[in-house]
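Q: sharing a model that was predicted from the sequence below.
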Amino acid sequence: MSDSHQHTRTQAHAHHGASSAGWGMAVSATLHCLTGCAIGEVLGMVIGTALGWGDVPTIALAVVLAFFFGYALGMRGVLRAGLRFRQALRVALAADTVSITVMEIVDNGVMLAIPNAMEAPLDSPVFWGSLAVAFAVAFVVTAPVNKWLIGRGKGHAVAHSYRH
């Protein structure tokens, strides 16, 4: 299938999905995003904390890994639907960039705002509790963003059109 044909298919399906955008789809999209972000965030925070890195390099690593795992999970579904790697990457970028960005800004902001969260050792309830709170707040903030995007045929509506 040519890229232009796939683009037209994506627009048609995404527009159709726009009319049916509900909270269920937004929550599902946000949970999908949270999964990739959480894998990357936890890995980055654990590595940075274990190595004694400061806040900035630890957060930078966590953000890079969150985007990597978020995009990888996003690509997985559309690759299974038969898209080639390059097209699957384009779909993942379109579907996940805003969601991951919002989630990363919020969860890292919360981690920085909680006293001693970034300095807590890995075996501390403060570290893990703060991370859990950060993910919960990021989910609550990101779900309406995803609902808004999906309602306009953007974000996860793009990837959803290939999976269904």
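A: Sure, I can see it.

Q: make it CA atoms for all contacts and neighbour counts henceforth
A: Noted.

Q: just list the residues touching the closest residue to residue 120 other than its chain neighbours, thanks.
A: Once flanking residues are discounted, residue 120 sits nearest to residue 127: 5.3 Å by CA to CA, 6 or more residues apart in numbering. When contacts are counted by CA atoms under 8 Å, 6 or more residues apart in numbering, residue 127 touches 117, 118, 119, 120, 121.

Q: one more structure, for comparison:
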Amino acid sequence: MDTHEHHRTAGDGSRTTTSWAMAAQATLHCLTGCAIGEVLGMVVGTALGFHDAGTIVLSIALAFVFGYALTMRGVVRTGLGFGAALKVALAADTVSIAVMEVIDNTAIVAIPGAMDAQLDQWLFWGSLALSLALAFVVTTPVNRWMISRGLGHAVVHGHH
């Protein structure tokens, strides 16, 4: 097997390829929605003076909402109803978003002073950017593994 590609057997017995580029694209798609929610949650929680735990919970909740919404937007455009699109989004993005959230929130908490940084400080924005970059790096191989098995973002491709 080529070290740059994973192969899987499709339902008809044919082999399909999952490249690192495909996995990175799926991760970037997921990261986009996740980052919108994460940044919004951190900004709102910080601006309103939430406790650290409240800010993190808000960020995680919004990351899932925006992550799922971004996927659903594309799937609904294919003609699928809301309920069916939600099922596709849940199947496609749950693991990816969960991994991203564990990584980026762990990084934010681990960076000294990051949770106390204010919106006008470079530490707030720098730690947030670093945490999202780390989440992307860690989640890309997870998504590659899932797509190669017909899971995760591969579910969305069945509706394009």
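A: Ah, there it is. What you see is a predicted model; the values in this text were computed from it and never measured.

Q: now what about the TM-score between them?
A: Aligned and superposed, the two chains score 0.91 in TM-score terms (TM-score structural alignment, normalised by the length of structure 2); 151 aligned residues with a CA RMSD of 1.6 Å.

Q: show me what contacts residue 28 of structure 2?
A: By CA under 8 Å, 6+ apart, the neighbours of residue 28 of structure 2 are residue 136.

Q: okay, and it sits in which element?
A: Per DSSP states H and E, residue 28 of structure 2 falls inside helix 20-47.

Q: any idea how far that helix is from the chain center?
A: 6 Å (CA atoms, centre = their mean, to the nearest Å).

Q: mean shift between it and structure 1?
A: Once superposed with structure 1, the aligned residues differ from helix 20-47 of structure 2 by a mean of 0.5 Å; criterion: mean CA distance after the TM-score superposition for structure 1.

Q: which residue numbers in structure 1 go with that helix?
A: Under TM-score structural alignment, helix 20-47 of structure 2 corresponds to residues 23-50 of structure 1.

Q: remind me which helix or strand residue 118 of structure 2 belongs to.
A: Applying DSSP H and E, one finds residue 118 of structure 2 in no helix or strand.

Q: find the nearest non-adjacent residue to it, please.
A: Per CA to CA, 6+ apart, closest to residue 118 of structure 2 is residue 124, 6.0 Å.

Q: in what helix or strand does whatever residue of structure 1 lines up with the one you found lie?
A: Per TM-score structural alignment, the equivalent position to residue 124 of structure 2 in structure 1 is residue 127. Under the criterion of DSSP H and E, residue 127 of structure 1 resides in helix 125-151.

Q: for the following helix or strand past that helix, buried residues please.
A: On the C-terminal side of helix 125-151 of structure 1, the closest following helix or strand by DSSP H and E is helix 156-163. Neighbour counts over helix 156-163 of structure 1 (16 or more other CA atoms under 10 Å) mark 156, 157, 158, 159, 160, 161, 162 as buried.

Q: columns distance to residue 11 of structure 1 on top of those, output as a markdown table?
A: Formatted as a markdown table, the buried residues of helix 156-163 of structure 1 follow (distance: CA to CA, whole Å):
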| residue | distance to residue 11 of structure 1 |
| --- | --- |
| 156 | 12 |
| 157 | 10 |
| 158 | 8 |
| 159 | 11 |
| 160 | 11 |
| 161 | 9 |
| 162 | 11 |
